[in-house]
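> Dropping the sequence and predicted coords here.
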Amino acid sequence: MDTLDLIDRKIVAELMRDATLPVSQIADKVGLSQTPCWKRIQKLQEQGVLTARVALADPDKLGFGLTIFVGIEAPDHSADWREAFAKVTRDMPQIMEIYRMAGEMDYLLRIAVPDMAAFDTLYKRLTDAIPIKNVTSHFAMERIKFTTAYPVNTSAKP
């Protein structure tokens, strides 16, 4: 894929800030007319730069007041275990994100649940479904900063 030019970066930055903006407003902000701006947005989607447009919700107001970061140490690093782990976790919507890591833990999960009882149920379901060498849970007390927008360079200078 080609490197994004300044206008594409500005479009992406605007959409990450607010995906509900009409194309006309995005076009004004990035210095294009509406049709070329819409064509660039479509191209960014086709290239996979823009992967989805979603609404962000407050987890507390939806009843998901407990966020847990769980470190998983795998019993082995075989393709079979990785595939089984992916299959099991794919079917658990409370697991919001999964990262394969380098270092002391093999996987890091971000989990959102209503309370400790719900986490305990998920924990048992996960550990009963697949062998795991070690599980370390860290409970978030406060979310101080949260963003889904990457710090895209929107200046003309590299």
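Thanks, I have the structure now.

> alpha carbons only for contacts and neighbour counts from here, please
Will do.

> How about the spatially most distant residue from the centre of the chain, nearest residue that isn't a chain neighbour?
Note on the chain: the largest C-alpha distance from the chain mean falls to Ser33, namely 31.3 Å (C-alpha atoms, centre = their mean). Excluding the flanking residues, the one nearest Ser33 by C-alpha to C-alpha, 6 or more residues apart in numbering is Ala27, at 5.5 Å.

> One more to weigh against that first structure:
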Amino acid sequence: MDEIDRKILNLLQKDATLSTAEIAEAVGLSTTPCWRRIQILEQEGYITRRVALVDRNKINVPLDVFVAIRTNEHNFDWLDEFARLVCEFPEVVELYRMSGEIDYLMRVVVPDMAAYDTFYKKLIKRVQLTDVSSSFAMERIKYTTALPLDYAIESGRSRRKRG
């Protein structure tokens, strides 16, 4: 990972539809070496996939609900089953196992409070939980899928290999 790789990743994080020629021009490379670098970034797992970001209002899921979960179950079998069940809900877009006072935190997207109530009832019917606390986002102030690249470490890849 060098400065050119970081620039390529930064561009792709902002717009994955850019052509290789557009990226090459922006980072100061010719097309073929730029294409090679992108291929290596994919092969090495820096680029895990390319997706389209959908306008949440146009598909009627404007409400973010942050759901804090506590459980008395702290074993691998319960965790595996919990993760499997939660991942079946398309409304759950993020799920984290946490340290501290809560055990799990999930972000749920739904059209409104009534839809969240329906989701909540399905969840507690399928999973044994000790405590569920929901917080509704009133305003989204910042949202990005772009990761900060300032912390990326120079890799030991040979310069010849990258092009």
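Structure's in. What do you need? As the structure is a computational prediction, the values presented were derived from the model and not from experiment.

> Can you give the structural similarity as a TM-score?
Comparing the two superposed chains by TM-score structural alignment, normalised by the length of structure 1, the resulting TM-score equals 0.91, with 151 aligned residues with a C-alpha RMSD of 1.3 Å.

> The residue farthest from the centre of structure 1 corresponds to which position in structure 2?
Aligned by TM-score structural alignment, Ser33 of structure 1 pairs with Ser30 of structure 2.

> pretty sure that match contacts Ala24?
Yes. With contact defined as C-alpha atoms under 8 Å, Ser30 of structure 2 and Ala24 form a contacting pair (5.6 Å).

> In terms of position in space, what residue lies nearest the middle of structure 2?
Mean-position check on structure 2, C-alpha atoms, centre = their mean. Result Thr145 at 6.5 Å.

> Now do the SS call for it.
Following DSSP: H, G, I helix; E, B strand; the rest coil, we place Thr145 of structure 2 in the coil state.

> So what does it match up with in structure 1?
In structure 1, Thr145 of structure 2 lines up with Thr148, judged by TM-score structural alignment.

> Who's the closest spatial neighbour of its match, skipping the chain neighbours?
Nearest non-adjacent residue to Thr148 of structure 1, counting by C-alpha to C-alpha, 6+ apart: Met16, 7.2 Å away.

> residues contacting the one you found?
By C-alpha atoms under 8 Å, 6 or more residues apart in numbering, the residues touching Met16 of structure 1 are Thr148, Ala149, Tyr150.

> again, only using 10 Å
Lys10, Leu50, Arg53, Val54, Thr147, Thr148, Ala149, Tyr150, Pro151, Val152 (C-alpha atoms under 10 Å, 6 or more residues apart in numbering).

> Over in structure 2, tell me which residue corresponds to it.
Checking TM-score structural alignment: Met16 of structure 1 goes with Gln13.

> re the thing from before, just among the contacts of Met16 of structure 1, which is most surrounded?
Neighbour counts for those, by other C-alpha atoms under 10 Å, peak at Lys10, which reaches 21 neighbours.

> Could you list the buried residues of the one helix or strand that residue maps to?
In the assignment (DSSP states H and E), Lys10 of structure 1 maps to helix 6-17. Using 16 or more other C-alpha atoms under 10 Å as the test for burial, helix 6-17 of structure 1 gives Leu6, Ile7, Asp8, Arg9, Lys10, Ile11, Val12, Ala13, Glu14, Leu15, Met16.

> and whichever helix or strand comes after it, what does it pack onto?
Sequence-wise, the next helix or strand downstream of helix 6-17 of structure 1 (DSSP H and E) is helix 23-30. Here helix 23-30 of structure 1 touches helix 6-17, helix 34-46, going by 3 or more C-alpha pairs under 10 Å, 6 or more residues apart in numbering; DSSP states H and E.

> Of the ones you listed, which is nearest Arg125 of structure 1?
Between Arg125 of structure 1 and those, the tightest spacing by C-alpha to C-alpha is seen for helix 6-17, at 34.7 Å.

> Once aligned, what mean separation remains between the closest one and structure 2?
When structure 2 is overlaid, helix 6-17 of structure 1 sits 0.8 Å from its aligned residues on average, using mean C-alpha distance after the TM-score superposition for structure 1.

> Measure how that helix sits relative to helix 23-30, angle-wise.
Calculated by axes from the mean of the first three to the mean of the last three C-alpha atoms, to 10 degrees, helix 6-17 of structure 1 forms an angle of 130 degrees with helix 23-30.

> quick check: angle from helix 6-17 of structure 1 to helix 34-46?
70 degrees.
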